[in-house]
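Undergrad: the sequence and its predicted three-dimensional model are supplied below.
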Amino acid sequence: MDGSNTPPTKPKKSRPVRVAEEIKQWVVERDLKKGDKLPNESAMIEEFGVSKGTVREALRILEAQGLIVTKTGPGGGSMVGEVSAERARSLLANYFYFQDLSVADIYQMRRALEPELAASLAGKLSEAQLAELQELAERYPEPAKSSEEEKEQHIASLIFHARLSDFANNRLLGFVIGFMAQILTDLTVYRGLYDPPNVELWRKGRKHQLQLVEALRSCDADRAREIMASHMQVAEDLMRGQEAHLMRRFIGE
């Protein structure tokens, strides 16, 4: 019988990995929170029916993921940690590094989500938050005069969107948008999408961001959504042009 249609088998997980997953499930079932202590090593050996070495390796795996924190000395031991958004984005970035993402892939998501984030924030931001966004939008009043300055302007523009994501009441929406800002920053830098300088991208991007701050300050959700949708479409068109230019230059070389 030809086995070509047989689905590939998943690689078998090592015992420490399996125990690490069991510990996570154990924590969830007991609704433990950040700072709650885990049982001592002897109790965990008994609870999970494995050796001391396996428990220690499982705890190292969880500590590397940021899910537990281990302290030494009196009152020490293992306790529940909290994975930061920065750490979670870093782990996701490691995955997407191998997925060959394009500008179009990222903007498909940005066009769907960022207008809704903008609308949800209209009238909800403090004056300090609005002032921070205003400062980011106004940081570069003149177009770049070099590719290095263009890179700085690209990064500053994406920091504006990352800060918007930080202000989201919907933490999942904010996380995804913040992650997209991060990977687009990485993509721009790694692929040199800032070279040559693009005056139109600077001009239209700056204009949209300033208009957006005003709409947010004016509590105009519909206007904020409209501005962000336009911003995303224009930015995608111009960034895809940068990507195409880079590819032509690469082929020419």
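TA: Sure, I can see it.

Undergrad: all contacts plus neighbour counts: C-alpha atoms, from now on.
TA: Fine.

Undergrad: isn't Met239 right next to Ile106, touching?
TA: No. Taking contacts as Cα atoms under 8 Å, Met239 lies outside contact range of Ile106: 10.9 Å.

Undergrad: the more surrounded of the two?
TA: Met239 (20 against 15; other Cα atoms under 10 Å).

Undergrad: which ones are touching that one?
TA: Val103, Leu193 (Cα atoms under 8 Å, 6 or more residues apart in numbering).

Undergrad: list the buried residues in stretch 172-180.
TA: Leu173, Gly174, Phe175, Val176, Ile177, Gly178, Phe179, Met180 (16 or more other Cα atoms under 10 Å).

Undergrad: and which of those is nearest to Asp100?
TA: Met180 (14.2 Å; Cα to Cα).

Undergrad: SS state for the closest one?
TA: At Met180 the chain is in helix, as set by DSSP: H, G, I helix; E, B strand; the rest coil.

Undergrad: that one is in contact with Val103, isn't it?
TA: No. Met180 is beyond contact range of Val103, at 10.6 Å (criterion: Cα under 8 Å).

Undergrad: pretty sure Ser78 sits in a strand.
TA: Yes. Assessed by three-state DSSP, Ser78 belongs to a strand.

Undergrad: let me see the ranges of the strands in the chain.
TA: 68-71, 77-80 (DSSP state E).

Undergrad: how about those in JSON lines, adding distance to His208?
TA: Output for the strands of the chain, formatted as JSON lines (distance: least, Cα to Cα, whole Å):
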{"stretch": "strand 68-71", "distance to His208": "43"}
{"stretch": "strand 77-80", "distance to His208": "43"}
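
Undergrad: adding another structure so you can compare the two:
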Amino acid sequence: MIEDYGVGRGSLREALRILEVHGLITMKPGRNGGPMVIEVRTRDYGRMSTLFYHLGGVTFSELLEARLVMEATMARLAAERNAPELGEQLAESCEKSVVEDDDLYFAATHDFHRKVSSMSGNPILNLVSMSLEDIFHDQVSGFLFPPDRREDVQATHKAIARAIAKGQAATAERLMRQHMQEYADYVRRRHPSLVDQVVNWR
């Protein structure tokens, strides 16, 4: 690589370090190791974004507001770019009851929002939308609806999935916005000191 790019060893090492920090490569140890390109994940993009959010003084309240706008938009796009078979798969994924187990509940709800976002058909919006969710959950753990609210959440997910499957864009957007607003209100009530805190750089 030094010969191919005509750079010094120090410059190459620094360039590889930057790529590794941003989650674009990993350094494989050992005799046959070296830099290896890896799949770019929304979590890596989110981690990089936290530097800009932190320096800009972005608060968790503003992060929640951005998620509300983005996820409602993603639900609308998913319905507008109507793929009934994907909508049916989304609806089926909401059927299993996981209200009692925190880990299973988180995995199911996380998967639901990722599927809706991926169905939007726009990779840029999908990357930004999912990175906002990753940032929130990476920095704030355990912020789940209590078990007695989770059946309502699953019912809302099913309604959103049905609207997407039927191509009802306005309904899907409205239901997702209401759903995200309820979550934002819950966080503000239960953790009022958090919402004005600045997002940490990770």
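TA: Here it is on my side, so go on. Since the model is a prediction, treat every value here as computed from it, not as a measurement.

Undergrad: any idea what the TM-score comes out to?
TA: TM-score for the superposed pair, counting by TM-score structural alignment, normalised by the length of the second structure: 0.71. Supporting figures: 186 aligned residues with a Cα RMSD of 3.6 Å.

Undergrad: the aligned partner of Glu114 of the first structure in the second structure: neighbour count?
TA: Using TM-score structural alignment, the equivalent of Glu114 of the first structure in the second structure is Glu71. Using other Cα under 10 Å, Glu71 of the second structure has 26 other residues around it.

Undergrad: what sits against Glu71 of the second structure?
TA: Glu71 of the second structure touches His113, Ser117, Ser129, Met176, Arg177, Met180, counting by Cα under 8 Å, 6+ apart.

Undergrad: tally of neighbours for the residue mapped onto the last one from the first structure?
TA: Residue-level alignment of Met180 of the second structure against the first structure, with TM-score structural alignment as criterion, gives Met232. The burial metric for Met232 of the first structure, expressed as a neighbour count using other Cα under 10 Å, is 21.

Undergrad: now Met232 of the first structure: closest residue in space that isn't a chain neighbour?
TA: Of all residues not flanking Met232 of the first structure in the chain, Arg111 sits nearest, at 5.7 Å (Cα to Cα, 6 or more residues apart in numbering).

Undergrad: I'd say that neighbour and Asp237 touch.
TA: No. Arg111 of the first structure is not in contact with Asp237 according to Cα under 8 Å; the separation is 11.8 Å.

Undergrad: mind listing what the residue nearest the centre of the first structure touches?
TA: Centroid-nearest residue in the first structure: Phe179, 1.7 Å away (criterion: Cα atoms, centre = their mean). The neighbours of Phe179 of the first structure, taking Cα under 8 Å, 6+ apart as the test, are Arg89.

Undergrad: same question, Lys166 of the second structure
TA: Contacts of Lys166 of the second structure (Cα under 8 Å, 6+ apart): Ala79, Asn82, Pro84, Gly87.

Undergrad: can you rerun that using 10 Å?
TA: Neighbour list for Lys166 of the second structure: Ala79, Glu80, Asn82, Ala83, Pro84, Gly87, Glu88, Ile160, Ala172 [criterion: Cα atoms under 10 Å, 6 or more residues apart in numbering].

Undergrad: mind telling me the two of the residues you listed farthest from one another?
TA: Glu80 and Glu88 (14.9 Å).

Undergrad: out of these two, which sits in the busier spot?
TA: Glu80 (20 against 15).

Undergrad: from Val116 of the second structure, how far off is that one?
TA: Distance, Glu80 of the second structure to Val116 of the second structure, by Cα to Cα, to the nearest Å: 12 Å.

Undergrad: same question for Tyr45 of the second structure.
TA: Counting by Cα to Cα, the gap from Tyr45 of the second structure to Val116 of the second structure is 19 Å.

Undergrad: more neighbours: which of these two?
TA: Val116 (25 against 20).

Undergrad: the more buried one maps to what in the first structure?
TA: Per TM-score structural alignment, Val116 of the second structure is aligned with Leu164.
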